[in-house]
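> Need coordinates for the following:
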Amino acid sequence: MNKKPEILSAKEVAKTRIFRVEELQLKFANGEHRTYERLKAGGSGAVLIVAINEKNELLLIREYSAGIDAYELALPKGLIDKNEAALDAANRELKEEVGFGARDLVELKKITLAPGYLSHKMSIVLARDLYVEKLEGDEPEPIEVVPMPFDDIDAIVARDDFTEARSIAALYLARHFLSQQ
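This is a model prediction of the structure:
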């Protein structure tokens, strides 16, 4: 296994309201020097929730996605607040975006998005034994909740309006986890 490169320096080279670009000066074990850039995550990470109700329906949301200028189906998600545990953040986001809390929460896996360029990490959480509870969220418009049969994962993934890779990965992780029970 290769030895991790030494970070000789790290400096912020650009900043927006939500993004920070960091430049890294690296020295590899073989003596090579390189400059890398990455989007540096702030905060404590994020959660993505696979919520399944008592009818074995997956609770998806439809919301505007500025990156592709379209309304997309996806799983509920959000940032983990400072000093908040991932499972607590998942339950809070579920209440804000879907109008349900969960009595049974399981962290399935922590994933990265594009680890060569992004430092962001996200916890995939399975939520079951749901109960009605709505918290006020920070979305600019009401989020549409779209229940779909959990057993139809392959059909959901095939939809033209369900393209987010994190949501696709989360569905397959949840299906695998549940098949082992």
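
> When you work out contacts or count neighbours from here on, use the C-alpha atoms and nothing else.
Fine.

> now the one residue sitting closest to the centre of the chain: how far from T163?
A centroid search over the chain (C-alpha atoms, centre = their mean) returns L48, at 4.0 Å, as the residue closest to the centre. Note on L48: its distance to T163, by C-alpha to C-alpha, to the nearest Å, is 15 Å.

> My understanding was that L8 contacts L26; is that so?
Yes. Using C-alpha atoms under 8 Å, L8 is in contact with L26, at 5.6 Å.

> Just want to know which of these two has more residues nearby.
Comparing L8 with L26 by other C-alpha atoms under 10 Å, the one with more neighbours is L26, at 19 against 11.

> other SSEs contacting the helix or strand encompassing I49?
Following DSSP states H and E, one finds I49 within strand 46-51. If you count contacts as 3 or more C-alpha pairs under 8 Å, 6 or more residues apart in numbering; DSSP states H and E, strand 46-51 packs onto strand 57-65, strand 77-79, helix 86-97, strand 121-132, helix 165-179.

> Out of the ones you listed, indicate the one that is most buried.
Most buried of these by mean neighbour count (mean count of other C-alpha atoms under 10 Å) is helix 86-97; its value is a mean of 24.

> Give me the angle between that one and strand 121-132.
Here helix 86-97 runs at an angle of 60 degrees relative to strand 121-132 (axes from the mean of the first three to the mean of the last three C-alpha atoms, to 10 degrees).

> Farthest from the middle of the chain: give me that residue.
G31 (36.3 Å).

> So it, which state does it fall into?
When classified by DSSP: H, G, I helix; E, B strand; the rest coil, G31 comes out as coil.

> I'd like to know how far it sits from R38.
From G31 to R38 the distance is 21 Å (C-alpha to C-alpha).

> compare with the first, here's sequence two:
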Amino acid sequence: MTKPKIVSQQLIAETRLFRVEQLGLEFGNGEKRVYERLLGGKTGSVLVIPMLDDETVLLIREYSAGSQDYQLALPKGRMEPGEDPLQAANREMQEEVGYAAKKLEILKTFTIAPAYIQHHTYAILARDLYPQQLIGDEPEPIEVVPWKLSDWDNLVAQPDFTEARSIAALCLARNVLR
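Down below sits the predicted model:
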């Protein structure tokens, strides 16, 4: 298929965290539509699957403003300018769970609602961990929750384990680790 032609492009709103862009598109059949999308950061983000051993993943529980509750999820964060995904993953792990990894592997790049959000997240499997702490930008200490992958059914049943990226990344990691 031929991509639609962009006939207009305008930034219509901007906050400290978000930018909204309006796109005028013309499709191959002549149809015209106006779309709005959230523009992601220029660098993307990482979601890390830190494996303490072959069976234990380190999850975090931290406050999520979107759900207005504490959520259990994988460590994550934005990539800083000049960082590649593996460097960002190692830094985020050190900030959020107090470990660095000797072995890092990109499993997949995720999008979230690609019809409306221009953003990508690298899911990274981290193994051969060793203690290494960096100070992060979190407003309060993050709870680190070790979880056995063999207890998968109980994990997905947790009412505070709802983030789709974390669930998908752990599914991918479980397949790689088998």
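
> Format the helices and strands packed on strand 46-51 of structure 1 as a markdown table; extra columns: distance to G43 of structure 1.
As requested, those are arranged in a markdown table below (distance: least, C-alpha to C-alpha, whole Å):
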| stretch | distance to G43 of structure 1 |
| --- | --- |
| strand 57-65 | 21 |
| strand 77-79 | 8 |
| helix 86-97 | 12 |
| strand 121-132 | 10 |
| helix 165-179 | 19 |
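
> Q94 of structure 2 and Q132 touch, don't they?
Yes. Contact criterion C-alpha under 8 Å: Q94 of structure 2 and Q132 qualify, at 5.8 Å.

> okay, now V48 of structure 2: neighbour count?
V48 of structure 2 is flanked by 34 other residues according to other C-alpha under 10 Å.

> To which residue of structure 1 is it aligned?
By TM-score structural alignment, V48 of structure 2 lines up with I49 in structure 1.

> got a list of what its match touches?
Contact analysis of I49 of structure 1 by C-alpha atoms under 8 Å, 6 or more residues apart in numbering lists 75-77, 90, 94, 124-127.

> run the last query once more with 6 Å
By C-alpha atoms under 6 Å, 6 or more residues apart in numbering, the contact set of I49 of structure 1 is 76, 125-126.

> how about those residues in JSON lines, adding distance to V146 of structure 1?
JSON lines is the format used below for these (distance: C-alpha to C-alpha, whole Å):
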{"residue": "P76", "distance to V146 of structure 1": "11"}
{"residue": "V125", "distance to V146 of structure 1": "18"}
{"residue": "L126", "distance to V146 of structure 1": "17"}
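
> ok, the residue farthest from the centre of structure 1 to K3 of structure 1 distance?
In terms of C-alpha to C-alpha, G31 of structure 1 sits 12 Å off from K3 of structure 1.

> do Y172 of structure 1 as well
33 Å.

> From the chain's centre, how far out is stretch 91-109 of structure 2? Work that out for me.
12 Å (C-alpha atoms, centre = their mean, to the nearest Å).

> Now do the contacts for the nearest residue to the match of V48 of structure 2 once chain neighbours are set aside.
Distances taken as C-alpha to C-alpha, 6 or more residues apart in numbering place V125 nearest to I49 of structure 1, at 4.9 Å, with adjacent residues excluded. V125 of structure 1 is in contact with 49, 106-108, counting by C-alpha under 6 Å, 6+ apart.

> ok, the nearest residue to I124 of structure 1 once chain neighbours are set aside to A14 of structure 1 distance?
What sits nearest to I124 of structure 1 in space, not counting adjacent residues and going by C-alpha to C-alpha, 6+ apart, is L48, at 5.0 Å. Between L48 of structure 1 and A14 of structure 1 the computed distance is 27 Å (C-alpha to C-alpha).

> dump the residue contacts of Y130 of structure 2.
Y130 of structure 2 makes contacts with 99-100, as judged by C-alpha under 6 Å, 6+ apart.

> my bad, V144 of structure 2
By C-alpha under 6 Å, 6+ apart, the contact list for V144 of structure 2 reads 59-60.

> where does it fall, helix, sheet strand or coil?
strand.

> chain center to stretch 140-157 of structure 1: distance?
Between the centre of stretch 140-157 of structure 1 and the centre of its chain there are 16 Å (C-alpha atoms, centre = their mean).
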